[in-house]
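Asker: what's the 3D shape of this:
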Amino acid sequence: MTTKTSELLAVAAPRTVAVVRGISDDQLDLPTPCPDYSVRDLLGHLFDVVVNFQVLARRGEVDWSAKTDHLTDGWRDRFAAEADRLVEAWSDPATLEGVSPGLGLPQETVGDMALIDLTVHGWDLARATGQPVAVDPEVLAAGHGFMDRMGDTGRQMGAFGAPVPTLPEATDLDRLLGRTGRDPAWNR
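Answerer: From the prediction side, this is the model:
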């Protein structure tokens, strides 16, 4: 079975996995568009995202404050495997029903949170390490829909920065990045 959430994650995940696989060890200390996050820090956070959102799909509770060093031997392959498990975790239609006991949000919104994290942090890492990244139009549309519903709440909770204005001719990706508080023109 699949859900719209798992289908979108299945499109986004391989692109982010490709970026993660393209990060060399000598790039781990580079800055990223996320203030106060190096590539290493952001990879750790993104690992937490792909692992913790599997638990959230099952309506479990997670401890976001637990800091695990994910960047040990074989971390690129482990990230790819966890990203596949994330897609699988959201493939059962029952995962989208009801409210998340851990977050108090509709499960469908929680799934969208996983998608936006995977997509935007994939861009962050690509930009920080000089890699190209393309985002599927359906993923972008879902990201904009999520920001329409949850952008203000996300900013109040510190998940997103203040919106960064973009030019009228900006791409959908640049507009989404600006909505999440990122400067689409960021360079290290």
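
Asker: Going by C-alpha atoms from here, please, whenever you check contacts or count neighbours.
Answerer: Will do.

Asker: which other helices and strands contact the top helix by length along the chain?
Answerer: When the chain is parsed with DSSP state H, its longest helix is helix 107-129. Packing contacts for helix 107-129, counted by 3 or more CA pairs under 8 Å, 6 or more residues apart in numbering; DSSP states H and E, involve helix 4-21, helix 39-57, helix 137-156.

Asker: Redo those helices as CSV? Include distance to residue 183 and mean neighbour count.
Answerer: Listed next are the helices and strands packed on helix 107-129 as CSV, based on distance: least, CA to CA, whole Å; neighbours: other CA atoms under 10 Å:
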stretch, distance to residue 183, mean neighbour count
helix 4-21, 19, 20
helix 39-57, 17, 21
helix 137-156, 15, 16
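
Asker: this one as well, want them side by side:
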Amino acid sequence: MTDDLLERAVAYLLSVLPNLGPDLSAPTPCRDWNMRMLLAHMDESIAALREGLAGGQVRLTPGAPLPSYAGPLHIRSRAVALLDDWANEHPRSVVVFGRPVPAPVLGTVGALELTIHAWDLAATDPTTPPIPDRLASELLTVAPELVPMQDRWPLFAPPIDPPTPTPSDQLLAYLGRTRLS
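Answerer: Prediction:
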């Protein structure tokens, strides 16, 4: 695993955001979630990561709803701020569910979360770029630890057969993802 995993995940997210359409009520591959709900979830995820890096603890409480004016530009600014936090001095470990977690593990979890949801946001567009091979390959090596086969529902669907052997499709298939028709 490389130290720049979170940075590459944010770079992928930033490459997807400018291509999103204006209809935030559009469906996503996340069951029963539209784009606005997914953006709100990403906002909460980024807030949790930033909280952990700033204060050494993630409280895991829901954040405020995504403001009605917020959209891809809001997520972009939050993701860039996360990169700034990651680049600066931060705790070596973060308390999550009352247990210390090494900061690099928090970064890996964040990388998986942001990468997969970036793909979810763009999955309705057939021209969506795949997750970059190196990023997908590295996330695929840790996905079974972060998203084990037991206890994955309702957060993740069961694995499916990947449509191609690319790292991107393999990672998405492991997480039960498929493009919307």
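
Asker: Once they're superposed, what TM-score comes out?
Answerer: Overlay of the two chains. TM-score (TM-score structural alignment, normalised by the length of structure 2): 0.82; 178 aligned residues with a CA RMSD of 2.6 Å.

Asker: Please identify which of the helices and strands packed on helix 107-129 of structure 1 is closest to residue 66 of structure 1.
Answerer: Proximity to residue 66 of structure 1, assessed across these by CA to CA, is greatest for helix 39-57 (9.0 Å).

Asker: roughly how far is the longest helix of structure 1 from the heart of the chain?
Answerer: Its chain's C-alpha centre and that of helix 107-129 of structure 1 lie 2 Å apart, by CA atoms, centre = their mean, to the nearest Å.

Asker: So what angle separates the directions of it and helix 4-21?
Answerer: Per axes from the mean of the first three to the mean of the last three CA atoms, to 10 degrees, the angle that helix 107-129 of structure 1 makes with helix 4-21 is 20 degrees.

Asker: residues in contact with stretch 151-168 of structure 1?
Answerer: 174, 175, 177, 178, 179, 180, 181, 182, 183 (CA atoms under 8 Å, 6 or more residues apart in numbering).

Asker: what about residue 6 of structure 2, distance to residue 138 of structure 2?
Answerer: Distance of residue 6 of structure 2 to residue 138 of structure 2, given as CA to CA, to the nearest Å: 11 Å.

Asker: Could you name every residue contacting both of these two?
Answerer: Joint contacts of residue 6 of structure 2 and residue 138 (CA under 8 Å, 6+ apart) do not exist.

Asker: Map residue 40 of structure 1 onto structure 2.
Answerer: For residue 40 of structure 1, the aligned position in structure 2 is residue 36, judged by TM-score structural alignment.

Asker: go on, residue 135 of structure 1?
Answerer: Mapped onto structure 2 by TM-score structural alignment, residue 135 of structure 1 lines up with residue 131.
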